[in-house]
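Novice: Output the structure for:
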Amino acid sequence: MNHFPIHGPFVAFLGLLCLVPPGAVAISWLLAPRTQGAEKRTTYESGIEPVGEAWIQFSVRYYMYALVFVIFDVETMFLYPWAVVFDRVGALALLEVCLFLFILLIGLVYAWRKGALEWL
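Specialist: Alright, predicted model coming up:
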């Protein structure tokens, strides 16, 4: 009599976890070309020959824009599960989410006034 039926799939998954990544690395190593010609060492980007230096310094505004995007992306990640269980969590959870959104709104207004959302 098997008291723990979940062990079978778990062990199978663990076995795949231990075999697939090393197997993929071994297959890619076996199939990789052995020649190191000039074409292989060139930089490739969208089929166009690279022009100029690869090291370009970006304006800090791009980083601020990306940071604001990530903040609101994480907000979406937090709001989606809450919306799924909205009918079971009650009115207090609604107030908590409204507070959460208000704090994010304050951050958005601050970033907007500081010019972090201006794309120049």
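Novice: C-alpha from now on. contacts and neighbour counts both.
Specialist: Noted.
Novice: SS state for residue 50?
Specialist: Recorded secondary structure, residue 50: coil (DSSP: H, G, I helix; E, B strand; the rest coil).
Novice: And for the one 5 residues further on?
Specialist: Three-state assignment for residue 55 (three-state DSSP): coil.
Novice: can you pull the contacts of residue 84?
Specialist: Going by CA atoms under 8 Å, 6 or more residues apart in numbering, residue 84 touches no other residue.
Novice: try residue 100
Specialist: Counting by CA under 8 Å, 6+ apart, residue 100 touches no other residue.
Novice: Apply 10 Å and report the result again.
Specialist: Contact partners of residue 100, counting by CA atoms under 10 Å, 6 or more residues apart in numbering, are 75, 78-79, 94.
Novice: Mind checking which of the residues you listed land in helices?
Specialist: The members of these that map onto helices under DSSP state H are 75, 78-79, 94.
Novice: which pair in the contacts of residue 100 spans the largest distance?
Specialist: 75 and 94 (15.0 Å; CA to CA).
Novice: about what we covered before: pull out the buried residues from the ones in helices among the contacts of residue 100.
Specialist: Among the ones in helices among the contacts of residue 100, not one is classed as buried by 16 or more other CA atoms under 10 Å.
Novice: now the other sequence, so there's something to compare against:
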Amino acid sequence: MYILILAFLIASVISALLLTLSSLLSKKSFLDQEKSSPFECGFDPKNTSRIPFSIRFFLIAIIFLIFDIEISILLPLGIISGSLDPVSWLLVGGTFLGLVTLGLYYEWVDQTLSWIT
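Specialist: Alright, predicted model coming up:
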């Protein structure tokens, strides 16, 4: 038991020494402050951090993610096509594609996909 405690203390002391030594010898300076600040699409985050963005862009990005996930769900369906009977394979794939197509139709009718406001 004492050996474990001694090993833990030695590891802690070595880790603390290495952290202290690396922070003292690092070449970071205040000149690198601009380099380490976040850069976001050309906007200066210090002055205009809360500017509004287009909600249409956000909705189109969400729709893109949904259809991207749809593809990743449909890919295994092609891999398992040999192990399922064709009727259940078509039923599962057709139901999934039908639901996604209904969602796309709803987005089209709701004019979320329209770039023109």
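Novice: Overlay them and tell me the TM-score.
Specialist: For this chain pair, the superposition-based TM-score is 0.62 by TM-score structural alignment, normalised by the length of structure 2; 91 aligned residues with a CA RMSD of 3.0 Å.
Novice: how about the contacts of residue 100 of structure 1 in JSON lines, adding distance to residue 52 of structure 1?
Specialist: Shown next, in JSON lines, are those (distance: CA to CA, whole Å):
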{"residue": "75", "distance to residue 52 of structure 1": "39"}
{"residue": "78", "distance to residue 52 of structure 1": "42"}
{"residue": "79", "distance to residue 52 of structure 1": "44"}
{"residue": "94", "distance to residue 52 of structure 1": "53"}
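Novice: Going by distance to residue 21 of structure 1, which of those residues wins?
Specialist: Residue 21 of structure 1 lies nearest to residue 78 out of these, by CA to CA, at 31.5 Å.
Novice: what does the closest one align to in structure 2?
Specialist: Correspondence of residue 78 of structure 1 to structure 2, assessed by TM-score structural alignment: residue 73.
Novice: Quick one: residues contacting that match.
Specialist: Residue 73 of structure 2 neighbours (CA under 10 Å, 6+ apart): 67, 93, 96.
Novice: hang on, isn't the first one packed against residue 99?
Specialist: The one in question is residue 67 of structure 2. No: contact criterion CA atoms under 10 Å: residue 67 of structure 2 and residue 99 do not qualify, at 11.7 Å.
Novice: Show me what residue 103 of structure 2 lines up with in structure 1.
Specialist: Under the alignment (TM-score structural alignment), residue 103 of structure 2 pairs with residue 107 in structure 1.
Novice: Check the gap between that match and residue 75 of structure 1 for me.
Specialist: Relative to residue 75 of structure 1, residue 107 of structure 1 is positioned 12 Å away (CA to CA, to the nearest Å).
Novice: Likewise for residue 117 of structure 1?
Specialist: Per CA to CA, residue 117 of structure 1 is found 17 Å from residue 75 of structure 1.
Novice: cool, residue 52 of structure 1 as well?
Specialist: Separation of residue 52 of structure 1 from residue 75 of structure 1 (CA to CA) stands at 39 Å.
Novice: Then residue 31 of structure 1?
Specialist: Separation of residue 31 of structure 1 from residue 75 of structure 1 (CA to CA): 43 Å.
Novice: Which helix or which strand is home to the residue nearest the centre of structure 2?
Specialist: The centroid of structure 2 falls nearest to residue 65 when counting by CA atoms, centre = their mean (10.2 Å). Following DSSP states H and E, one finds residue 65 of structure 2 within helix 55-79.
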